[in-house]
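>>> This is a predicted model, with the sequence first.
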Amino acid sequence: MTAAQADLQIDRPTVADGAVLWRIAKDSKVLDLNSSYSYLLWCRDFAATSAVARDESGEPIGFVSGYLRPDSPRTLLVWQVAVDASYRGRGLAAALLDGLAARTAAEHGVDTVETTITPGNTASERLFTAFAERHGALLEREVLFEAGDFPDGPHDPEVLYRIGPLAH
């Protein structure tokens, strides 16, 4: 943990955090923005498999949203990772991801993390590659959704990153 992370609290999101998480995702200009309603539901229904970082006043400044795959309940699918622009470059995304992986391993027996990344999203590629290295895990990549699979216009393919088994 860096000195910048020492003043931060990482915990589960609450419904009251939903609007701020939507804004952080919107302001990222990289993530596919979901409806504000979906962030509220996510904070209610998937709080156990998501994490939020808070500043010294308790305000959300970053988050990881995830869920356990129904057909593979020891696999955490990380949906989105976002950090407020004023807190980027401090290792917060890695701290959030490590904390969530540790919590879901302890509470749900998670031993594999999956996410999808569009080609060229260097920050996410580095985040998840470094995560695999820190956890002594294999990293496999394969295209999960081709560009043509998306019905709503041009979209880059989504590459599945499968990381596991995790060494905790």
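Ah, there it is. Everything numeric in this text was worked out from a predicted model, so none of it was measured.
>>> Only C-alpha atoms from now on, for both contacts and neighbour counts.
Fine.
>>> What segments of this protein are helices?
Assigned by DSSP state H, the chain shows helices spanning 3-6, 18-28, 36-45, 92-108, 122-134.
>>> gap between the last one and the chain center?
Put simply, helix 122-134 sits 12 Å off its chain's centre (C-alpha atoms, centre = their mean, to the nearest Å).
>>> Second structure for comparison follows:
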Amino acid sequence: MTAAQAQFLEVTEAPDGLRIDHPSVSDGAEIWRIARDSKVLDLNSSYSYLLWCRDFAATSVVARDEEGGVAGFVTGYLRPDRPHTLVVWQVAVDHAQRGRGLAAALLDGLTGKVAAERTVTTVETTITPDNAASQALFASYARRHGAGMERTVLFDAGLFPDDGHLPEELYRIGPLPAPHA
């Protein structure tokens, strides 16, 4: 294990009674429910969450309670044109688990698990201007890992076919610590 991988893994401790794991297809329904109940995320079809758990399990994580139930999740993927960039698609924590630092632990856990398998130099995500909680989560992530953070508009509101969608701002965090032998 490299020093950078160890650094990420050191901060992936989940709150008491929870553990961070990759999702399985059987987690798709719970992930969909948590996304729906968040009332903040764009809700995708239940089918898409099943596919995500099948096709992108290696770049996504869930927090499991002592019974194996899903308490929160982060979905992500590696950009095909930038394979060292981890894109975080959605982050959500079940209402009963909020306020325990689980979202930050999941984000660190995801980065640690992906960095254990491949080089990750950058994390990207998009956040709407009204989502202060996500803005704070990713700003604290950048600070914890000593990385810079840039913000630009990725998709202007006018690009969305549905009325009232706010712009999606791209948050690019990096460079992340380089692996050391």
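Received it, and whenever you're ready, just let me know what you need. Keep in mind it's a predicted model, so treat the numbers as computed, not measured.
>>> hang on, the earlier thing: can the helices of the first structure go into JSON lines with extra columns for mean neighbour count and distance to Pro60 of the first structure?
Listed next are the helices of the first structure as JSON lines, based on neighbours: other C-alpha atoms under 10 Å; distance: least, C-alpha to C-alpha, whole Å:
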{"stretch": "helix 3-6", "mean neighbour count": "12", "distance to Pro60 of the first structure": "13"}
{"stretch": "helix 18-28", "mean neighbour count": "19", "distance to Pro60 of the first structure": "7"}
{"stretch": "helix 36-45", "mean neighbour count": "17", "distance to Pro60 of the first structure": "12"}
{"stretch": "helix 92-108", "mean neighbour count": "19", "distance to Pro60 of the first structure": "12"}
{"stretch": "helix 122-134", "mean neighbour count": "16", "distance to Pro60 of the first structure": "20"}
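>>> Pipe the ones you listed into JSON lines and attach distance to Val52 of the first structure per row.
Shown next, in JSON lines, are these (distance: least, C-alpha to C-alpha, whole Å):
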{"stretch": "helix 3-6", "distance to Val52 of the first structure": "13"}
{"stretch": "helix 18-28", "distance to Val52 of the first structure": "9"}
{"stretch": "helix 36-45", "distance to Val52 of the first structure": "10"}
{"stretch": "helix 92-108", "distance to Val52 of the first structure": "7"}
{"stretch": "helix 122-134", "distance to Val52 of the first structure": "17"}
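>>> Which one of the ones you listed lies nearest to Gln80 of the first structure?
helix 18-28 (8.3 Å; C-alpha to C-alpha).
>>> Which of the helices of the first structure sits closest to Thr115 of the first structure?
The closest approach between Thr115 of the first structure and any of these, judged by C-alpha to C-alpha, belongs to helix 122-134 at 8.4 Å.
>>> burial measure for the nearest residue to Val91 of the second structure once chain neighbours are set aside, as a count.
Nearest non-adjacent residue to Val91 of the second structure, counting by C-alpha to C-alpha, 6 or more residues apart in numbering: Val74, 4.5 Å away. Applying other C-alpha atoms under 10 Å, we find 23 residues neighbouring Val74 of the second structure.
>>> What lines up with Val74 of the second structure in the first structure?
In the first structure, the residue matched to Val74 of the second structure (TM-score structural alignment) is Val64.
>>> Stretch 118-128 of the second structure corresponds to what range in the first structure?
Against the first structure, stretch 118-128 of the second structure falls on residues 108-118 (TM-score structural alignment).
>>> What lies in contact with that stretch?
Residues from elsewhere that reach stretch 108-118 of the first structure (C-alpha atoms under 8 Å, 6 or more residues apart in numbering): 73-79, 101, 104-105, 124-125, 144, 156-166.
>>> so how far does it reach from one end to the other?
This stretch, stretch 108-118 of the first structure, spans 28 Å end to end (C-alpha to C-alpha, to the nearest Å).
>>> So which bits of it are buried?
For stretch 108-118 of the first structure, the neighbour count (16 or more other C-alpha atoms under 10 Å) marks His108, Val110, Asp111, Thr112, Val113, Glu114, Thr115, Thr116, Ile117, Thr118 as buried.
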